[in-house]
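Visitor: Sequence and predicted model, in that order:
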Amino acid sequence: MLLFLPLPLELVLHTIHCLLPSGSTSIHHPSSPITKALLSFTLVCHETRRVALKLLRQHCVHLSPGERLRSFLLAIPTCPDLRTTSSLFLAPYNTPTIDDQPTAIWIRELFYFSNTHLRRLVMDMPLRSLIPENDHLDVRHILQAGFASLENLEEFVSVQDDLFLEPEVNGHGFPTWRHWPKLKHLALYQAKTDFIFWWSVARMPMPERLVLTRAVIEIENVKTILFEHADMAARRRLEIKFIGNNKEYNLSAMGAQLTWEEDIYPEEKIEMRGYKWRSEGGCGTSGACRVAVGEWAQLGKLWNINGLKPQH
């Protein structure tokens, strides 16, 4: 007769934690084996449920499409621990435009509920599909209020644009991410890197890494702006990476300020690098870049990418 002895609880809990590497910042899709395994552990016993739910809130809140966002918010009254979600992937729009006031309100409420605990946000939303002149339902203002409330955010990735929400005056506007005092890691797509952009980067209290994919280069004296407007004595090392290809990124035109080669500034406070992204299909289309950056962001590997420097 075979006897099946239960495993010690400590061993079971250790198994749960081993599903995710120590220090992991990944965000897993609902179909991921890790997500499914954690959901299974919520059914074993009270203690495994507690640990698994905590890890689910940290690594498996994937709100895409919009139906998941609405279901998540409707569950908060009966599951208040959902407010403690610390990492989030958000892609709630089922159409190519954000001109949808109800969805904008849902997003704003999500951020109001979670802004105390939310630390990492990967967003895939077509914000530039609605310009201010056509925003008759005040959608952009609703979204901007929600994003501005994320005062504890430490990592932010925008897969489709540069978080285009702030009103512009004479073609210029201050970025929404300037409202986030604890922001350390920032990744944007096709950001317009003008004076206001670099001034805003310089004034960030805690920046460590900046990843710019297919950025629109509009200014050359980057080093001057960063050093003149930042408190370099109190700042940790800032690493800036540009992702693109030679045709769209004539970075050498920025002179001594930035080239494709590694450029480390005095006291190693600022490091700038340009990378030619090599992936299947290359970075010749905007879709290829967005897919690649979005996948790396969800895997938690975007901040440590090692691209290939092009040959001169």
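Guide: Here it is on my side, so go on. Being a predicted model, the structure only gives us computed values, none of them experimental.
Visitor: only C-alpha atoms for contact and neighbour calcs from this point on.
Guide: Noted.
Visitor: secondary structure element for the residue nearest to the spatial centre of the chain?
Guide: Centroid-nearest residue in the chain: Val157, 2.0 Å away (criterion: Cα atoms, centre = their mean). Element membership for Val157, per DSSP states H and E: strand 155-158.
Visitor: which other helices and strands contact that strand?
Guide: For strand 155-158, the elements it packs on are strand 120-123, strand 185-189, judged by 3 or more Cα pairs under 8 Å, 6 or more residues apart in numbering; DSSP states H and E.
Visitor: export those strands to TSV and tack on distance to Pro8 and mean neighbour count?
Guide: Below are those laid out as TSV (distance: least, Cα to Cα, whole Å; neighbours: other Cα atoms under 10 Å):
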stretch	distance to Pro8	mean neighbour count
strand 120-123	34	22
strand 185-189	40	22
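Visitor: can you redo those strands as CSV with distance to Leu163?
Guide: Formatted as CSV, the helices and strands packed on strand 155-158 follow (distance: least, Cα to Cα, whole Å):
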stretch, distance to Leu163
strand 120-123, 9
strand 185-189, 7
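Visitor: this is the comparison structure:
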Amino acid sequence: MEVNAYHDLMQNMLTKNPQPFLPPDLVLYVIDFIPPASNTAKIAYEPSHILTRTLLALTLTSRIIYPTARRLLYTHCLYVDSPRRLRCLLSSLSAYAADPAAPQSLPPTESKPSTVQHETSLYLAPFLNDTINDLPTAQAVHRLLSLLAPTLCRLVIDIPVRSLCPEDDTLGIRRILKKAFTQLTSLELFCSARYQLLLDYLEDDIGSFKGFEKANVWPLWPRLRTLALYNCDLSSERLWLGLSITERLETLVLTRADGVREVDFRSEWIARGNGDRSLTVWFVDVDGGRGIPETIKEQEEGDKVKIMVGRVPTSYYGDEDVIELCQNWIKRLALKGEAGFQDELRNLST
């Protein structure tokens, strides 16, 4: 009898004082404020980051929350640093495309429903063992970039493109990657942390190198405003041709570039007919490194080219590998997004 009486009492209490209920719209409104504002958000948060883990957990909470949580997850957390994560992302996009309940905001392409809606930023480092000689991964990169090309605006890559020479590329991996990156005509920010994105390959029929216009990829991106490259050669003709073609370029970041002390960037830029275009150029290296000009001419009135120097800090003992130090530093800066990238570069110059 006592148990039944207690049960009746609890039922009365729950009926008279039900648990507070939040409308779904209010819950979704709160979830929208979990990521930072777009102007301060990173390009991609790591899988271990609390933001990624929170949004992933929310996608598993309820059907009402799932669309909002997924949108935020795919907007802020596309961090692909292994072949496994690359395959998982492709599987997720395919499953989303096959879901009849999933909204499709973009028009179909090639008779297939679009899977991308909010995938605007990506960190891509899928190759292991410091080599691109991995055909399945290269093909997966092509599939991924083909899907994301309509909306992808910001991209940071860490891909060892120099690890496979054109004459040793028997599987055509460089050709596959070149076709993949050529599609990214919506890119506004691009950083190649390790090397330039030079993807020369041998012709099948005549066995010769492709020309400049087909080997250099980034000049084909018409919206590009911020470009960061590692170990460029300022004496390279195709570098200058590419810069002349990229008409919307506003910020150029050259980490440990060659020929910095032999070629005066401002003079060469103007001599090639670009004097009317504004451009901020950053030369980044450790203090005293070869990638920093010995002297920099002061900017004169009417001069639209601004030369800046970023000195990567070293440890007290100075025992780091300078190459890895600079590559990791510029990658970390670029992942902060355009505004954060600019702020960190200014901090390097002080």
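Guide: Received it, and whenever you're ready, just let me know what you need. Just so you know, these numbers come straight off a predicted model, no measurement behind them.
Visitor: Work out the TM-score between the chains.
Guide: The TM-score (TM-score structural alignment, normalised by the length of the first structure) is 0.85; 301 aligned residues with a Cα RMSD of 2.8 Å.
Visitor: rewinding a little: what range in the second structure matches the strand holding Val157 of the first structure?
Guide: Mapping strand 155-158 of the first structure onto the second structure (TM-score structural alignment) gives residues 189-192.
Visitor: Against the first structure, what's the mean shift for that stretch, could you check?
Guide: When the first structure is superposed, stretch 189-192 of the second structure averages 0.9 Å from its matched positions, counting by mean Cα distance after the TM-score superposition for the first structure.
Visitor: So what touches that stretch?
Guide: With Cα atoms under 8 Å, 6 or more residues apart in numbering as the test, stretch 189-192 of the second structure has contacts from 153-159, 224-230, 331, 334, 338.
Visitor: Tell me which stretches of the first structure form strands.
Guide: 62-63, 87-90, 120-123, 155-158, 185-189, 192-193, 209-213, 216-217, 238-244, 263-264, 270-276 (DSSP state E).
Visitor: closest to Ser114 of the first structure out of those?
Guide: Ranking these by proximity to Ser114 of the first structure (Cα to Cα) places strand 87-90 first, at 9.9 Å.
Visitor: what's the matching range in the second structure for the closest one?
Guide: Taking TM-score structural alignment, strand 87-90 of the first structure hits residues 121-124 over in the second structure.
Visitor: once aligned to the first structure, how far is that stretch on average?
Guide: Mean deviation for stretch 121-124 of the second structure: 0.9 Å (mean Cα distance after the TM-score superposition for the first structure).
Visitor: Return the set of buried residues in that stretch.
Guide: Counting neighbours by 16 or more other Cα atoms under 10 Å, one finds that the buried residues in stretch 121-124 of the second structure are 121-124.
Visitor: now do stretch 31-40 of the first structure
Guide: Residues of stretch 31-40 of the first structure classed as buried by neighbour count (16+ other Cα under 10 Å): 34-35, 38-39.
Visitor: which one of these is nearest Tyr265 of the first structure?
Guide: Among the buried residues of stretch 31-40 of the first structure, Ile34 lies closest to Tyr265 of the first structure (Cα to Cα), at 41.6 Å.
Visitor: Trace Arg70 of the first structure over to the second structure, please.
Guide: Using TM-score structural alignment, Arg70 of the first structure pairs with Arg87 in the second structure.
Visitor: whoops, I mixed them up, Leu39 of the first structure
Guide: By TM-score structural alignment, Leu39 of the first structure lines up with Leu56.
Visitor: how close does its match sit to Asp158 of the second structure?
Guide: Per Cα to Cα, to the nearest Å, Leu56 of the second structure is found 25 Å from Asp158 of the second structure.
Visitor: and if you look at Glu247 of the second structure?
Guide: 25 Å.
Visitor: ok, now Ile176 of the second structure?
Guide: According to Cα to Cα, Ile176 of the second structure stands 17 Å off from Asp158 of the second structure.
Visitor: which residues touch Ala91 of the first structure?
Guide: By Cα under 8 Å, 6+ apart, the residues touching Ala91 of the first structure are 63-66, 123-125.
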